[in-house]
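predicted model follows, preceded by the sequence.
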Amino acid sequence: MDLRIFTEPQQGADHEDLLAVAQAAERLGFDAFFRSDHFLTMGGDGLPGPSDAWITLAALARETSTIRLGTLMTSATFRLPGPLAIAVAQVDRMSGGRVELGLGAGWFAEEHTAYGIPFPETKERFDRLEEQLAILTGLWGTPEGETFSHAGEHYTLIHSPALPKPAQRPGPPVLIGGHGKRRTPALAARYAAEINVPFGSLEANRVMFERTERACEEIGRDPGELVRSSALVLCVGSDEAEIARRAAAIGREVGELRENGLAGTPEEVVEKLRAYAELGSTRAYLQVLDLADLDQLELVAAEVAPHVRG
């Protein structure tokens, strides 16, 4: 499995915190550094306050050299698709082609009301997400010298020059994630390079992977083209005392983390990752909630990664 580091800076982080984690992840050989795209904390004071995901990734693009960078997930409610296509393409060029875009419908109503962002009902959010995916991939995939147009219910583009082009062609990999029964797998089959199951059990991962495979088959796409991945909270320690200390630092119980996340000794974490791999997951996003604890990344790199990669 690929192992990727996934952060939640809305819980409390400044740029220096994220830079330290990204550079440590790169130095330790992790495949990617991802961050959430949220504007409001989900517990605690969230100090020093939220940061914009794509501004952060632009800065990290210039301060890293090999690690891949992305969002899990950017909300389609936050940005218009044309400017988002420009921003992601620009960061991709700044990074030398290391960017990936996780895009979702959005779900956290409170952050929308806190910052004056419209929050339509669920169906409209998914309709907008579907149009945004068509527009983003269409803009990136339009050959230079040609224009792109789109006439939809929510967005209209007329003779866009479809610039700039990203470094990766036809565009950065797109990730779709969630637990939806119908539209999520259908959108992943049509537009995505990767289907991600966030914080789900082994059974939840199996079900979503199967739904997405069927959705691929329905449109004539080879399901083998799609990367399958899992996101799980990380809490690993060399002994029980270290595990308990790390669980307390993120406000969680050890037993609950062992059941629902990647918690325990390195041996336990390796065993659980192998169980996800047996279901077809080839990539794990390790949700790191204590950004100051770089020693945990060192432990995973030394005692977990060598046993699950390759």
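All right, it came through fine.

C-alpha from now on. contacts and neighbour counts both.
OK.

quick one: the helices in the protein?
15-27, 53-63, 81-95, 109-114, 122-141, 183-191, 202-218, 240-249, 254-260, 266-278, 294-303, 305-308 (DSSP state H).

out of those, which gets nearest to residue 3?
Each of the helices of the chain was scored for nearness to residue 3 using CA to CA, and the closest is helix 305-308 (7.2 Å).

what packs against that closest one?
helix 266-278 (3 or more CA pairs under 8 Å, 6 or more residues apart in numbering; DSSP states H and E).

contact partners of the helix it packs on?
1, 202, 205, 230, 236-238, 262-263, 284, 299-300, 303-304, 307-308 (CA atoms under 8 Å, 6 or more residues apart in numbering).

gap between that helix and the chain center?
Computed by CA atoms, centre = their mean, to the nearest Å, the chain-centroid distance of helix 266-278 equals 21 Å.

swap in stretch 25-32?
Its chain's C-alpha centre and that of stretch 25-32 lie 16 Å apart, by CA atoms, centre = their mean.

what's next to it, contact-wise?
2-5, 33, 64, 66-70, 297-298, 301.

which of those fall in strands?
2-5, 33, 68-70 (DSSP state E).

mind checking which of those are buried?
2-5, 33, 68-70 (16 or more other CA atoms under 10 Å).

would you turn those residues into TSV with distance to residue 55?
As requested, these are exported to TSV (distance: CA to CA, whole Å):
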residue	distance to residue 55
2	25
3	24
4	20
5	18
33	14
68	16
69	12
70	12
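
out of the residues you listed, which is nearest to residue 222?
Nearest member of these to residue 222, counting by CA to CA, is residue 2, at 21.4 Å.

doesn't residue 282 make contact with that closest one?
Yes - under the criterion of CA atoms under 8 Å, residue 2 makes contact with residue 282 at 6.3 Å.

closest one to residue 155 among the helices of the chain?
helix 122-141 (7.4 Å).

helix 81-95 and the closest one, what's the angle between them?
Between helix 122-141 and helix 81-95, the angle comes out at 50 degrees (axes from the mean of the first three to the mean of the last three CA atoms, to 10 degrees).

in addition, the following structure is provided for comparison:
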Amino acid sequence: MDLRIFTEPQQGATYDTLLTVAKATEDLGFDAFYRSDHYVSMGGGDGLPGPTDAWITLAGLARETSRIRLGTLMTAGTFRLPGVLAIQVAQVDQMSGGRVELGLGTGWYEKEHTAYGIPFPKEKFGRLEEQLAIVTGLWATPVGGTFDFDGTYYQLKDSPALPKPVQTKIPVLIGGHGAKRTPALAARYADEFNIPFASVEDSRRQFGRVREAAETEGRKKDELVYSNALVACVGRNDAEVARRAAAIGREVDELKANGLAGSPAEVIDKIGQYAATGSTRFYLQILDLGDLDHLELISAEVQSQLT
């Protein structure tokens, strides 16, 4: 069972804060450090000191960590041209010695696009399909060959398809709640399917759709990794859980219903319920990045019981 740390820097975090959390992630034995890809705060706060870019952050962390995997949930397809994204991710993979993973989604929050002058196209899913084809196609093109693509939204001609990542295959994550197009896209391109902030039953239903789509695509249904992203709020006692919930502006009962919250024993039990759906990896959304004791507790009393 893999436990990964998942951060939301747009709520307010400097690179130094993210570096501290990433180093703690590594030192405490977690599998990976992930971050979202957003440019404005969505939690009602001021977002100070301002946004940090996902791939610039991961480039820095690639040089300052040595073991943990590094990735995004999810890189917004609206933020980057696919050819440029393929170069960025391959370069960061080189910088990390082959530890990068790419979560790629459509992009969805219109306000951050208008805030920074980023086009927000009406048709995003079709663009995402082409982006996945281009990024994976560029990486898979043999050295010395060229890559062409003639799509509705993107056209590439005689691309040298460089640089190449260190990994033979950078893991690609696709996720979401869509009932038809999302499972089909995951079956075609994904190494991992992630469902964010979903109940046990919704996870079971969506994983089933992806497994069916994978078999339709000619893949083994369990060839993909299935994972959940959930808010974490763990405490040694009720008072500590309540304090951590208050610090992130949430209610304990709501967090217990919709996330991984409560005592270590409660959280382990909840993880077991998700594991019964086929989930083998959990992205623990940590919203208070200054509370490193929280990570230490999860490592010592949750992760240690799952390995």
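Received the coordinates, thanks. None of these values were measured; they are calculated from a predicted model.

TM-score of the superposed pair?
Once the chains are laid over each other, their TM-score by TM-score structural alignment, normalised by the length of structure 2 reads 0.99; 306 aligned residues with a CA RMSD of 0.6 Å.

just the contacts of helix 266-278 of structure 1 now: which is nearest residue 75 of structure 1?
Of all those, residue 230 has the smallest distance to residue 75 of structure 1: 18.8 Å, by CA to CA.

return the residue of structure 2 aligned against that closest one.
Matched to structure 2 by TM-score structural alignment, residue 230 of structure 1 sits across from residue 228.

OK, contacts around that match?
194-198, 203, 279, 281-283.

now the equivalent of residue 151 of structure 1 over in structure 2: closest residue in space that isn't a chain neighbour?
In structure 2, residue 151 of structure 1 lines up with residue 150, judged by TM-score structural alignment. Distances taken as CA to CA, 6 or more residues apart in numbering place residue 156 nearest to residue 150 of structure 2, at 6.6 Å, with adjacent residues excluded.

quick check, distance from stretch 64-75 of structure 1 to the centre of its chain.
The answer for stretch 64-75 of structure 1 is 7 Å, by CA atoms, centre = their mean.

what's the span of it, first residue to last?
25 Å (CA to CA, to the nearest Å).

do the same with stretch 192-201 of structure 2
Using CA to CA, first and last residues of stretch 192-201 of structure 2 are 19 Å apart.

same question for stretch 111-122 of structure 1.
16 Å.

which parts of that stretch are buried?
111-112, 119.

which outside residues touch it?
38-40, 77-78, 109, 125.

check stretch 179-191 of structure 1 too.
126, 130, 133-134, 137, 174-178, 194-195, 197-198, 204, 208, 211-213, 215-216, 219, 221, 223, 226.

quick check on these: which are buried?
Using 16+ other CA under 10 Å, the buried members of the contacts of stretch 179-191 of structure 1 are 126, 130, 133-134, 137, 174-178, 194-195, 197-198, 208, 211-213, 215-216, 223, 226.

rewinding a little: can I assume the match of residue 151 of structure 1 is in contact with residue 158?
No - using CA under 8 Å, residue 150 of structure 2 makes no contact with residue 158, being 11.3 Å away.

centroid residue for structure 1?
Centroid-nearest residue in structure 1, with CA atoms, centre = their mean: residue 72, separated by 2.1 Å.

contacting residues around that one?
Per CA under 8 Å, 6+ apart, neighbours of residue 72 of structure 1: 6, 34-37, 101-103, 175.

go on, residue 48 of structure 1?
Counting by CA under 8 Å, 6+ apart, residue 48 of structure 1 has contacts 12-14.

tell me which of the residues you listed are still there in structure 2?
By both residues aligned by TM-score structural alignment, their matches' CA atoms under 8 Å, those still in contact after alignment to structure 2 are 12-14.

can you select the buried ones from those in ChimeraX?
Selection of buried members from these for ChimeraX, criterion 16+ other CA under 10 Å:
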select :12,13
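
that older thread, which of the contacts of helix 266-278 of structure 1 sit farthest apart?
Going by CA to CA, the pair spanning those furthest: 205 and 238, at 27.6 Å.

the more surrounded of these two?
Between residue 205 of structure 1 and residue 238, counted using other CA atoms under 10 Å, residue 205 has the larger neighbour count: 25 against 15.

spatially, what comes nearest to the more buried one if we skip its sequence neighbours?
Here the residue nearest residue 205 of structure 1, using CA to CA, 6+ apart, is residue 197, at 6.0 Å.

do you know how far residue 151 of structure 1 is from residue 158 of structure 1?
From residue 151 of structure 1 to residue 158 of structure 1 the distance is 8 Å (CA to CA).

show me what contacts the residue of structure 2 most remote from its centre?
Here the centre of structure 2 is the reference, and by CA atoms, centre = their mean the most remote residue is residue 144, at 32.0 Å. Listed by CA under 8 Å, 6+ apart, the contact partners of residue 144 of structure 2 are residue 160.

quick one on the thing from earlier: closest one to residue 97 of structure 1 out of the buried ones among the ones in strands among the contacts of stretch 25-32 of structure 1, please.
residue 68 (8.4 Å).

got a list of what that closest one touches?
31-33, 98-100.

so how many other residues sit close to the nearest residue to residue 85 of structure 1 once chain neighbours are set aside?
Taking CA to CA, 6+ apart, and ignoring the residues beside it in sequence, residue 85 of structure 1 has residue 136 as its nearest neighbour in space, at 5.5 Å. Residue 136 of structure 1 is flanked by 23 other residues according to other CA under 10 Å.

correct me, but residue 76 of structure 1 touches residue 105?
Yes - the criterion here is CA under 8 Å, and residue 76 of structure 1 meets it with residue 105 at 5.3 Å.

of these two, who's got more company?
residue 105 (25 against 21).

and residue 186 of structure 2, what's its match in structure 1?
Checking TM-score structural alignment: residue 186 of structure 2 goes with residue 188.

any idea how far residue 181 of structure 1 is from that match?
Taking CA to CA as the measure, residue 188 of structure 1 falls 12 Å from residue 181 of structure 1.

so for these two, which sits in the more crowded spot?
With neighbours defined as other CA under 10 Å, residue 188 of structure 1 and residue 181 compare such that residue 188 has more, 23 against 12.

hang on, the earlier thing: residue in structure 2 paired with the residue nearest to residue 205 of structure 1?
Match for residue 197 of structure 1 (TM-score structural alignment): residue 195.

pretty sure residue 48 of structure 2 is touching residue 12, no?
Yes - assessed by CA under 8 Å, residue 48 of structure 2 is found in contact with residue 12 at 5.0 Å.

before we move on, back to that, the residue nearest to residue 85 of structure 1 reaches residue 81, doesn't it?
Yes - the pair residue 136 of structure 1 / residue 81 is scored as a contact, 6.4 Å apart, by CA under 8 Å.

that concludes my questions; thank you for your assistance.
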